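Colleague: Sequence and computational prediction follow.
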Amino acid sequence: MDRYHQGSLAIQERVGVRALAEHVGRSIGPGIRDVAAAFLALQPHLVVGAADGAGRLWASLLTGPPGFVRATGPDRIAVRGGLPDGDPLAGALAADGTRVGTIALDPRTRRRMRLNGTLAVTPGGFAVAAEEVFSNCPKYLQKRQPLELVAEGPGTVRRSAALTPDQGRAVRAADTFFIATTAEAGGTDASHRGGMPGFVEVLSPTELRWPDYPGNAMFLTLGNLALDERAGLLFPDWEGGGLLQLSGRARTEFGADGGRGVRFRVEAVVQSLHPGRLRWSAPEYSPANPALPASPAGPAGPALPGSPHRGSTTR
């Protein structure tokens, strides 16, 4: 089994972790173990990354009662329900053959699991035939406890081509986001990024930058970006239930000191709040989060619509 494509291999070689990556990569396979199946059955969220009909990458969040995602075989999961109207991936998750990357992350336990594969539409939802399944360490995951569902009412969706000032402040205040990337034959992947509030810089309404913290040495995300710059970002408003989704292009920057960062150019923005989203408590920050070199933008910035107040990573 070829665990890595040429993009990931090139990054591993450049950083000098090829042997470690080969060792860690042995955990990647198509099989869903019993412990992974049990973990999935407890989750109220599933992040899904895919390309829309125009080829733009997005990351979206599905929500349901525990059991709405479950393993139905050794290499297959089933998902009940779908995305609300207005989500940029609603159409992609209703089309057979869509390549998807998924990540189930449990803020209660700092555990996460990734599963990538090909989608098939089913009555009342969809299934994913797994091609890659693996778990990740708890680095950079903030701990949270579930509170309540967003109250019933009409959903709201706002679209733009750049961040508004309030959206920019929400990004600066974020301690977590998800990123969807792809590499054509290598499929689509969804991953997590976490850190202290302020770890994502807003350079302008159309440009972001964040550091690439040490992870598990596989470099799946950066490897994908080396071959295909398309990316989709998802910033959840954990306390309010809203979502901020960005689609654009990203590239890795290597510093002379050996540090790495990713620069992202925004091409499309979708901000939404839908009833039924789960609200979570304020975070207990991961002890693995690096301190920021400058005064961070604190968590007091405006939240996404619907938030009553405001107070994670593999590669």
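Modeller: Cool, got the structure. Residues are numbered from 1 along each chain as shown.
Colleague: CA atoms for contacts and neighbours, from now on please.
Modeller: Noted.
Colleague: any idea how far the residue located most distally from the centre of the chain lies from residue 214?
Modeller: For the chain, the C-alpha farthest from the mean C-alpha position belongs to residue 256; by CA atoms, centre = their mean, that distance is 28.4 Å. Residue 256 sits 17 Å away from residue 214 when distances are taken as CA to CA, to the nearest Å.
Colleague: can you map out the strands along the stretch 1-150 of the chain?
Modeller: Counting by DSSP state E, counting those that start in this stretch, the stretch 1-150 of the chain forms strands over residues 45-51, 57-63, 69-73, 76-80, 99-106, 111-122, 125-136, 146-149, given from the N-terminal end onward.
Colleague: Taking strand 69-73 as reference, get the angle to the fourth one.
Modeller: Okay, so that is strand 76-80. Using axes from the mean of the first three to the mean of the last three CA atoms, to 10 degrees, the interaxial angle of strand 76-80 with respect to strand 69-73 works out to 140 degrees.
Colleague: which helices and strands does strand 76-80 pack with?
Modeller: strand 69-73, strand 125-136 (3 or more CA pairs under 8 Å, 6 or more residues apart in numbering; DSSP states H and E).
Colleague: Take the ones you listed and lay them out in CSV including distance to residue 158 and mean neighbour count.
Modeller: Listed next are these as CSV, based on distance: least, CA to CA, whole Å; neighbours: other CA atoms under 10 Å:
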stretch, distance to residue 158, mean neighbour count
strand 69-73, 28, 20
strand 125-136, 25, 20
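Colleague: wait, isn't residue 109 in contact with residue 141?
Modeller: No - shown here, residue 109 and residue 141 do not form a contact pair, counting by CA atoms under 8 Å, at 9.2 Å.
Colleague: more neighbours, these two?
Modeller: For residue 109 versus residue 141, the count of surrounding residues by other CA atoms under 10 Å is larger for residue 141: 30 against 13.
Colleague: Just the endpoints, please. Distance across stretch 25-38?
Modeller: In terms of CA to CA, the two terminal residues of stretch 25-38 are separated by 23 Å.
Colleague: Identify each buried residue in that stretch, please.
Modeller: Applying a neighbour-count criterion of 16 or more other CA atoms under 10 Å, one finds 25, 28, 29, 30, 31, 32, 36, 37 buried in stretch 25-38.
Colleague: residues touching the residue lying closest to residue 133 once chain neighbours are set aside, list them.
Modeller: Closest residue to residue 133 in three dimensions, ignoring its sequence neighbours and counting by CA to CA, 6 or more residues apart in numbering: residue 115, at 4.5 Å. By CA atoms under 8 Å, 6 or more residues apart in numbering, the residues touching residue 115 are 101, 102, 103, 130, 131, 132, 133, 134.
Colleague: Second structure for comparison follows:
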Amino acid sequence: MTESAQTVSQDDTFHRGELIAQQHVGVREKMAGIGPRVIRDYMPDQHRDFFEQLRFLLVGSRDDTGQPWASMLVGEVGFVSSPTERQLQVRAHAHPSDPLNENLHDGAALGLLGIEPHTRRRNRANGIVERVSDAGFLINITESFGNCPKYIQARRPALISLDSTVSVREEIGTVLTPAMAALISRADTFFIATAADENARHVGGRHGTDVSHRGGKPGFVRVDGDHTLTVPDFVGNFFFNTIGNLVTYPRAGLLFVDFSNGDLLYVAVTGKVIWDGPEVESFTGAQRLMQFSVSQARHVRSALPLRWSDAEPSPYLEPLGSWK
């Protein structure tokens, strides 16, 4: 394999929003050297093996209005396989109420996050769907990189059922109900799908959809009324995939999971980045804030055929604060 095939070229590594964020915190020059070495257009064998041992997979997609959504697919070990270093085959179906059902089609740009909470390992792979079939979908990987274990609460999943016909209750609205707000207020984890504005990229640069993990102490997502959420952003890898996307394309999709009963809460939002100020300073450890305005919320009860063990908090959370 040639060097050019092993990594994404430096000019293509980060789009304009990510570069703006890196410039804002003074790491743009540093990341210009790091990014091309660790962001690849193929999956190393370690990542391929990792995806194949997962019981669930996070997927970021966009609907026909451009709204990003975060989803979770579940299966027996082996439901994700890697035919080649540039492909993943996913044999699973989303829950009937999941937005992914409408967004999955040949040519769709998806963001994938593989995460193993009990080991705190996670890897990302973004790409373009080559083919959708009755069994699932095949995706061609255009971007692959690892993420650090920071802020992941250790939990071990157990599969209870894969029967997608089980009747569930669903509630949809344009604001958060008390039950939705309660789920968010006690969450120590959520997933966020964002998208790059295609006009914000370098010529030939990458674009598409990302999905990532956010973790904190229970209550780190502040609920203000029935339609505003505020979240601290802690020190990370300085790629600024999520923050950079929000800078140029503020729509995002949040996914909250109730790990005890399998409830899923999908939240469509418009976000903004609060870079500094008293509100940032009030949360110990916050480098900046993400603030979201809710446009739609979809609460699906007992939708997930997984239950998790009690959480072991991430050691990285210990010095961090909480909302005052």
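Modeller: On my side now, so go ahead. It should be emphasised that the depicted structure is a prediction, and the values quoted were computed from it without experimental measurement.
Colleague: can the buried residues of stretch 25-38 of structure 1 go into CSV with extra columns for distance to residue 126 of structure 1?
Modeller: Converted to CSV, these look like this (distance: CA to CA, whole Å):
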residue, distance to residue 126 of structure 1
25, 28
28, 23
29, 21
30, 18
31, 19
32, 17
36, 19
37, 17
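Colleague: Counting residues, what is the longest strand that structure 1 contains?
Modeller: Among all segments of structure 1 classified by DSSP state E, the strand with the greatest residue count is strand 260-273.
Colleague: now the helices for the stretch 101-250 of structure 2?
Modeller: For the stretch 101-250 of structure 2, applying DSSP state H, counting those that start in this stretch gives helices covering 178-185, 241-248.
Colleague: one step back: tabulate the contacts of residue 115 of structure 1 (TSV), appending distance to residue 224 of structure 1.
Modeller: Below are the contacts of residue 115 of structure 1 laid out as TSV (distance: CA to CA, whole Å):
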residue	distance to residue 224 of structure 1
101	12
102	15
103	16
130	18
131	16
132	15
133	17
134	17
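Colleague: what's the farthest-apart pair in the residues you listed?
Modeller: Maximum pairwise distance in the contacts of residue 115 of structure 1, criterion CA to CA, is 13.6 Å, between 103 and 131.
Colleague: The residue farthest from the centre of structure 1 should be in a helix, yeah?
Modeller: No - membership of residue 256 of structure 1 in a helix is not supported by DSSP: H, G, I helix; E, B strand; the rest coil, which gives coil.
Colleague: how far away is it from residue 212 of structure 1?
Modeller: Shown here: residue 256 of structure 1 relative to residue 212 of structure 1, a distance of 14 Å by CA to CA.
Colleague: Please identify the buried residues of stretch 269-285 of structure 2?
Modeller: For stretch 269-285 of structure 2, the neighbour count (16+ other CA under 10 Å) marks 269, 270, 271, 272, 273, 274, 275, 280, 283, 285 as buried.
Colleague: er, stretch 174-186 of structure 1 actually
Modeller: The neighbour-count criterion (16+ other CA under 10 Å) identifies 174, 175, 176, 177, 178, 179, 180, 181, 182, 183, 186 as the buried residues of stretch 174-186 of structure 1.
Colleague: Counting only strands, which of those residues make the cut?
Modeller: Using DSSP E, 176, 177, 178, 179, 180, 181, 182 are the members of these that sit in strands.
Colleague: these two touch, right, the second one and residue 237?
Modeller: Right, residue 177 of structure 1. No - under the criterion of CA under 8 Å, residue 177 of structure 1 makes no contact with residue 237, lying 9.7 Å away.
Colleague: can you count the residues close to the residue lying closest to residue 68 of structure 1 once chain neighbours are set aside?
Modeller: With CA to CA, 6+ apart as the measure, residue 80 is the residue that lies nearest to residue 68 of structure 1, at 5.2 Å, once sequence neighbours are left out. Around residue 80 of structure 1 sit 18 other residues, with neighbours defined as other CA under 10 Å.
Colleague: residues touching residue 80 of structure 1, list them.
Modeller: Under the criterion of CA under 8 Å, 6+ apart, the contact list for residue 80 of structure 1 reads 64, 68, 69, 124, 125, 126.
Colleague: What's the match for it in structure 2?
Modeller: With TM-score structural alignment as the matching criterion, the partner of residue 80 of structure 1 in structure 2 is residue 91.
Colleague: quick one: its match from residue 57 of structure 2, how far?
Modeller: 11 Å.
Colleague: cool, residue 261 of structure 2 as well?
Modeller: For residue 261 of structure 2, the distance to residue 57 of structure 2 - CA to CA - is 18 Å.
Colleague: neighbour-wise, which of those two wins?
Modeller: When residue 261 of structure 2 and residue 57 are compared on other CA under 10 Å, the one with more neighbours turns out to be residue 57, at 20 against 15.
Colleague: and the gap between the closest residue to residue 159 of structure 1 other than its chain neighbours and residue 285 of structure 1?
Modeller: Closest residue in space to residue 159 of structure 1, ignoring its immediate chain neighbours: residue 270 at 4.6 Å, by CA to CA, 6+ apart. From residue 270 of structure 1 over to residue 285 of structure 1 the distance is 27 Å, taken as CA to CA.
Colleague: which one of those two has more residues nearby?
Modeller: Using other CA under 10 Å as the criterion, residue 270 of structure 1 and residue 285 rank with residue 270 on top: 21 against 18.
Colleague: Settle this for me: the more buried one is touching residue 248, isn't it.
Modeller: No - contact status for residue 270 of structure 1 versus residue 248: not in contact, 12.0 Å apart, counting by CA under 8 Å.
Colleague: returning to that earlier point: so which of the helices of the stretch 101-250 of structure 2 gets nearest residue 3 of structure 2?
Modeller: When the helices of the stretch 101-250 of structure 2 are compared by CA to CA, helix 241-248 sits nearest residue 3 of structure 2, at 23.9 Å.
Colleague: Many thanks, we can stop here.
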